[in-house]
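**Student:** with the sequence up front, the predicted model follows.
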Amino acid sequence: MSYIRRITIAKFRGIERLDVDLSPRDGTKFRHLILTGPNGSGKSSALELIHAALPKLTMPAQPSAPCHVGLDEQPHDGGRGQIVAFFQAQRLLRIEEVSGPSKIDWMNILRGRITATQQTVQYLVNRKVEQSLARDDGDQAAVAAIEAWFAELQGHLAHLFEDPALALHFDRKNFTVSLRYSDGREVSFAQLAQGHSAALSIFFELLLQSQAHREEFKREQLAGIVLIDEIETHLHIRLQELILPFLTDIFPTFQFIVATHSPAVIASIPDAVVYDLGKREATDSADLQGVRYGTLMTHHFGITADMDLDSTAKLQRLRELAGRARSAAEEQEMTTLSDTLSERSRTLALEVWKIQNPSPVRALAGAS
């Protein structure tokens, strides 16, 4: 099982220098990497370089290569127990319709000739038919094992969709699979909202890639290196919080290398290095947990304030007027600003009150 311990990139596109140490802490096999930074800082380029380097890991490193990936150990079996997957920023679930049970060509999935996700419904239908045949044969152990597998799968989906009663529904006549919500709604995978579609495109790809390795190489113990660009694509803020814990819980032997602009992502798991390509700074993700998202936006992502730009500008103007002598026109402007901001939110109303009623300490500081 091979995991990345260090990544070094020098002078490639927008990346002047990246050198990040992913050596694990005591008791862990690996650490994940979360790349951040402004647009143009090289997050996507870094993921592309890392992905391009991974198939060459059994070959000697080239001194002139712009990217060097250091592993804890070299693969000894041609990578048969190792999954490498790269998800680019724009992704949605693409699943082929099926007409009945049919054998899946797992080797073509491993060779990249077939996208694993397209075979999702085929795989689910095959498993359901296998369960039915096992029941006819009186093989209750197989029936129970497949039933437990489906129950676990439904549990994962229910967690991701935040609907405890979510269930898979099979139409045995048309060989279709849909999702049935607790409120009675029923949707096919093709009808899913883009956020859920984007999240499931990752989940089902890894699920079927894992199965392909088990079928072809008879390996139960799998390791994986998974690269995801803009993991928050299409995701509501709640899904942004859930997606990385969801994936790392289900695939605990997979190391994730992701790029993001989301504070909900960088603070979502404890065992990761958060590397800012703009500042060239590494932070332990555990140090970001418990920090307000507004603070992460201002301190980590460089946003000038933790509220909208218009309100921030109006507050700044109000403070400026309050701190000096004013003309009659400025008195009216100050009143208008105070009323406008106070009507927007309780938070802003409190800020206005503080400006209008400075504490003696603040007043003395201002006078000095």
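**Tutor:** Yep, that arrived. These numbers were taken from a predicted model, which means no experiment stands behind them.
**Student:** drop to CA atoms for contacts and neighbour counts, all remaining ones
**Tutor:** OK.
**Student:** in this structure, where's the longest helix?
**Tutor:** helix 194-217 (DSSP state H).
**Student:** the helix or strand just after that helix versus helix 194-217: what angle between them?
**Tutor:** Using DSSP states H and E, the helix or strand that follows helix 194-217 towards the C-terminus is strand 223-228. Per axes from the mean of the first three to the mean of the last three CA atoms, to 10 degrees, the angle that strand 223-228 makes with helix 194-217 is 150 degrees.
**Student:** which of the residues in strand 223-228 are buried?
**Tutor:** 223-228 (16 or more other CA atoms under 10 Å).
**Student:** next one for the comparison:
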Amino acid sequence: MNKHFIQEIRINKVRHHKNISIPIDDHKSKHLIITGKNGSGKTSLLEGIKDFLKLFENYSIPELLKWKELALYNDLELSNNVEDYYTQDRMRRDIENFTTLIDNYCEKIELNIKNSQEIHHLFQEGRFLLAYFNASRACSMLIPKGVEKINLEKKYTINDDIAHLFLKYLVDLKTQATFARQEQDIESSKKLEDWFDYIEQNLKFIFENENLKLKFDYRNYNFQIIEPGKDPYDLTTLSSGFSSILSIVTELILRMEGQRTEIYDIEGIVIIDEIEAHLHVSLQKKIFKFLTDFFPNVQFIISTHSPFVLNSVSNAVIYDLHEKIAYEDFSNYSYKSIVEDFLGVDQYSSIVKEKLKEYELLTDNFDSLNPTEHERLNDLNEYLDNESDPHSKELQLKKAYIDLQRILEGDQE
């Protein structure tokens, strides 16, 4: 159970946004989904949250509060007309130094975090992780040239990138499993093989193929993905969508491996910009729930435009940065209602609507149509009736109404 999580985000100044509070939950950890029109400042908001979280890499919340108190104290002392020049100069320098420190972390954003005074210590011990993934992320794994011992650090900064070590780490662990089996260390061997089975099962989910296999290519110190009907391929030749997902999953796995547990249950706060980037719709529906299940004690702060992400988990607050409105739990809403009512976008293809509009215009002028226009009307009628991908009921009803009007007016050709 999460004991440390963001309860509220206070925006001091992020682009055109000033003095705004985004409440999440005071009592239990909830994820936050930031949405809003292009240009509303989603990425800038996430970067501001990242800047504040950097505080915990070197300092604690009590130290931040102390800076604020000292800046205020020196400011008050100066206002009392201290006459000594050297004292005045020292106070001004202290105010400037403390203000600079505060602004480094709090100029844009301040976070109200449950038990925040403990996070710096937990971070130093490797028991709390912080990570940020930008929208252009990709997984660029290094192919091992041999077996290399990978010694993971206890902690990593919010900007660190270690996902490129994942293949080397896999080869290292596979080699350990082989030696453990040769040395009759059954317990260690089984533990490592179970770990590989777990990774393979999750790759099956990501690649949406229950028949996928993760095979060790011992001749080339690499791993291959085997899918029936496809040529084998490795983790360095993935599409942008799969690369985007694996850049997140492998990064978080490696950060938690330094504190190996049976499951990846270390606490943390992870920021992901445009979580749906490059993903097919089927994966947009699954990716957020997959991450929250795989890393159960991580609080995710994400941005998205996708209705398939917005209703994929129930334990989340959705905040529209453009409208400045917070919503609770879209998991029971249909994609249609999210697209049209929340995102304010017509879900239907502009091409289909244009064809229907043209069909209506030709029908209204049926008596004056030339042969070419008659042929066009027939083509549109066939398209709207027989298109393999069914149109909405609303559009079907609209066409039926047009046809009915035409029949009532006596044009039944």
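**Tutor:** Here it is on my side, so go on. Everything quoted here is computed from the prediction, not taken from an experiment.
**Student:** where does the TM-score land?
**Tutor:** The TM-score (TM-score structural alignment, normalised by the length of the first structure) is 0.84; 347 aligned residues with a CA RMSD of 3.0 Å.
**Student:** which of the residues in the longest helix of the first structure are buried?
**Tutor:** Buried residues in helix 194-217 of the first structure, counted by 16+ other CA under 10 Å: 194-206, 208-214.
**Student:** repeat that for stretch 64-71 of the first structure.
**Tutor:** Residues of stretch 64-71 of the first structure classed as buried: 66-71 (neighbour count, 16+ other CA under 10 Å).
**Student:** now the helices for the stretch 51-200 of the first structure?
**Tutor:** 106-110, 120-136, 140-161, 194-217 (DSSP state H, counting those that start in this stretch).
**Student:** save those as CSV, and put in distance to Phe254 of the first structure too.
**Tutor:** Shown next, in CSV, are the helices of the stretch 51-200 of the first structure (distance: least, CA to CA, whole Å):
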stretch, distance to Phe254 of the first structure
helix 106-110, 17
helix 120-136, 20
helix 140-161, 17
helix 194-217, 10
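**Student:** for those, which one sits closest to His32 of the first structure?
**Tutor:** helix 194-217 (16.5 Å; CA to CA).
**Student:** which residue is nearest the centroid of the second structure?
**Tutor:** Most central in the second structure under CA atoms, centre = their mean is Ile275, positioned 3.1 Å from the mean C-alpha point.
**Student:** nearest to Leu348 of the first structure, out of the helices of the stretch 51-200 of the first structure?
**Tutor:** Closest to Leu348 of the first structure of the helices of the stretch 51-200 of the first structure, according to CA to CA: helix 194-217, at 31.9 Å.
**Student:** okay, now the residue nearest to Leu64 of the second structure when sequence neighbours are not counted: neighbour count?
**Tutor:** Excluding its sequence neighbours, the residue lying closest to Leu64 of the second structure (CA to CA, 6 or more residues apart in numbering) is Ile102, at 6.9 Å. Neighbours of Ile102 of the second structure under the rule other CA atoms under 10 Å: 18.
**Student:** likewise for Gly302 of the first structure?
**Tutor:** When neighbours are counted by other CA under 10 Å, Gly302 of the first structure comes out with 12.
**Student:** what does it correspond to in the second structure?
**Tutor:** In the second structure, the residue matched to Gly302 of the first structure (TM-score structural alignment) is Gly344.
**Student:** next up, identify which helix or strand that match is on.
**Tutor:** Using DSSP H and E, Gly344 of the second structure is not contained in any helix or strand.
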